[in-house]
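Asks: Need a 3D model of the following:
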Amino acid sequence: MKKVLLFVYDSFAEFEVAILNTCLSGSEYDLVTCSPHSSTQTVTSAGKLKIKPDLSVNEVATDDYAALIIPGGTPFPLLQNSAVTEMIRTFFDKGKLIGAICGGPVLLGATGILNHIQYTASLTEDDSNYTSVMNWSNKREEHLVCDQNVITATGSNYIQFAEEVLRRLNVFPANTENPLKYFKVPTMS
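Replies: Below is the predicted model of the structure:
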C-alpha cells in the first residue's frame, strides 16, 4: 500500500486536512502521522483534538511516502527544528509531492524552498514571527498555487487543496469535474 505522511504538531489546524484525510481513507493510500516529538508524546490540535502520532520526524524514511502534508497552525516554535526542516527539504529535493496549507508554508520557508517556488499562504508581511523565513516576492495572492512538486493554499481553501492533492496522487482522474461536490453542496444524503 502507498503512504501519505501528515505532519502534526501542537496547534495544527485539523480542519484544514480533515476532508483530505477522509478521502484518503477510501483510497489506495495509508495515512501516517509524524510529529517533531517522540511518537509516544501526544500532539494537541488547534481544536483540542489529541493525537498520538505514528512516528517522530527522526523515524521518517522519505522514500516510503508519496506525499507530505503540512497543515497550518502556529509553526513558529518549529522554525529552528533541524529534524523537521531536514525532513521537509528531503521531500522537496526528491521531487515528492508536498502540500502545505494556511501557515504551513512557513515551514517550507524555513527550509529555503520558498526561494525556488511560487506559493500562497494565509500570512502577510505583518506576521513578524515569520519575516526571516518567508520570501514575500514569491508569494501570490491566490487561493491555491501549484509550482513544481508543491501545492500551497490559503486556510479557507481546504476543499480545493484536498482536490488538488488527490488529483496529484491519482486518487481520482485529473479530469474529474467537481470530485468533492459532496463536501461543497449540501444534500439530503
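Asks: Every contact and neighbour count from this point should use C-alpha atoms.
Replies: OK.
Asks: if I look at residue 64, how far off is residue 131?
Replies: 33 Å (CA to CA, to the nearest Å).
Asks: Number of residues surrounding residue 72?
Replies: Per other CA atoms under 10 Å, the neighbour tally for residue 72 reads 29.
Asks: Which secondary structure state is assigned to it?
Replies: Using DSSP: H, G, I helix; E, B strand; the rest coil, the secondary structure recorded for residue 72 is coil.
Asks: Would you mind confirming that it makes contact with residue 102?
Replies: Yes - with contact defined as CA atoms under 8 Å, residue 72 counts as touching residue 102 (4.7 Å).
Asks: one more to line up against the first:
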Amino acid sequence: MAQKKILMIVGDYAEDYEVMVPFQFLLGIGHEVVAVCPGKSKGQKIQTAIHDFEGEQTYSEKKGHLFELNADFEKVVPKDYDALVLPGGRAPEYLRLYPKVIECVRHFFDEQKPVAAICHGIQLLTAAKVLSGYRLTAYPTVGPEVDLSGASFVPTGFEEAIVDRNLVTAPGWPAHPKWLSLFLSLLGTKVIC
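Replies: I've put the predicted structure just below:
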C-alpha cells in the first residue's frame, strides 16, 4: 500500500469522535495525517466537543478531549496532500470564514482528490462553492445549505455514508465504519486481515 498524505482541518469545538477516530484510524492504516487549525501552530491544542442525543430536539454539547495539532496551518501547501478530511461539530461554522481554508477546500475539488466530510464539516464545502451537481449527505440541519449550494441533499440514517466521485459524506460519527471504508476506497487503500 502506498502511504498517502492526508490533510485534516480542525478547530475548537470540532466533534471529538470526528477528529480523534479518523486521525488515529488513518495513522493506524499507515497513512500520514497532518492536523492543522487556522491561528494555531504545531504543538498547540484544540478543544473538542462531545455531541449526544439526550431527549431534547437537538444534540447536547459537552467538552471533549484536547487534541494536539501536528503541523502549522500557515505552512500548508494543498498540492502537497493527496486527500482532505473535514470533521464536523461547531468548528466548521467559523473555519469557513478563513479564506485560506476555502482555498484549500477548492484545491481538492479542482484536482478531484479524495475528500471525506462528515456532519457539519460539509459547511466548509458549501462555503467553498464546490458542490454543484454532487449528491451527498450531512447532519440534517445542514441539508438546506447543501440544497442551496446546487447539490442534492440525501437524507440517510446516521450509520450511512454516500460517495459521489471524489467525495464521501456522512451525517455524523455513527457512520464511521461506512464513511471511513468508502474513504479508503477513494484513497486506493486495501486492508488485508
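Asks: What TM-score do the two superposed chains give?
Replies: The TM-score (TM-score structural alignment, normalised by the length of structure 1) is 0.78; 172 aligned residues with a CA RMSD of 2.6 Å.
Asks: so where do the helices sit in structure 2?
Replies: Shown for structure 2, the helices assigned by DSSP state H span residues 16-29, 91-95, 99-110, 122-128, 143-148, 176-187.
Asks: which one of the ones you listed is the most hemmed in?
Replies: With neighbours taken as mean count of other CA atoms under 10 Å, the helices of structure 2 reach their highest mean count in helix 122-128, at a mean of 24.
Asks: and for that one, what span of structure 1 is it aligned with?
Replies: With TM-score structural alignment applied, helix 122-128 of structure 2 matches the range 105-111 in structure 1.
Asks: contacts for that stretch?
Replies: By CA atoms under 8 Å, 6 or more residues apart in numbering, the surrounding residues in contact with stretch 105-111 of structure 1 are 70, 72, 75, 78-80, 85-86, 88-89, 114-115, 119-121, 130, 133-135, 152.
Asks: ok, now with 6 Å
Replies: 79, 85, 89, 133-134 (CA atoms under 6 Å, 6 or more residues apart in numbering).
Asks: That stretch vs structure 2, average distance?
Replies: Stretch 105-111 of structure 1, aligned to structure 2 and superposed, deviates on average by 0.4 Å (mean CA distance after the TM-score superposition for structure 1).
Asks: So what's the gap between that stretch and the chain middle?
Replies: Here the centre of stretch 105-111 of structure 1 is set off from its chain's centre by 11 Å, with CA atoms, centre = their mean, to the nearest Å.
Asks: before we move on, what about stretch 133-146 of structure 1?
Replies: Remark: stretch 133-146 of structure 1 is offset 15 Å from the chain centroid, using CA atoms, centre = their mean.
Asks: Next, the distance between the ends of that stretch.
Replies: This stretch, stretch 133-146 of structure 1, spans 20 Å end to end (CA to CA).
Asks: again, but for stretch 43-52 of structure 1
Replies: End-to-end distance for stretch 43-52 of structure 1: 6 Å, by CA to CA.
Asks: Select, out of the helices of structure 2, the one closest to residue 64 of structure 2.
Replies: Closest to residue 64 of structure 2 of the helices of structure 2 is helix 16-29 (CA to CA; 5.8 Å).
Asks: and for that closest one, what are the contacting residues?
Replies: Counting by CA under 6 Å, 6+ apart, 48-50, 64, 87, 173 sit against helix 16-29 of structure 2.
Asks: Now that helix on structure 1. Mean distance?
Replies: Compared with structure 1 after fitting, helix 16-29 of structure 2 has a mean deviation of 2.8 Å; criterion: mean CA distance after the TM-score superposition for structure 1.
Asks: Report the angle between that helix and helix 176-187.
Replies: Angle, helix 16-29 of structure 2 to helix 176-187, by axes from the mean of the first three to the mean of the last three CA atoms, to 10 degrees: 50 degrees.
Asks: so what's the spatially most central residue of structure 1 closest to, chain neighbours aside?
Replies: By CA atoms, centre = their mean, structure 1 has its centre lying nearest to residue 70, at 2.3 Å. Closest residue to residue 70 of structure 1 apart from its sequence neighbours, by CA to CA, 6 or more residues apart in numbering: residue 100 at 4.6 Å.
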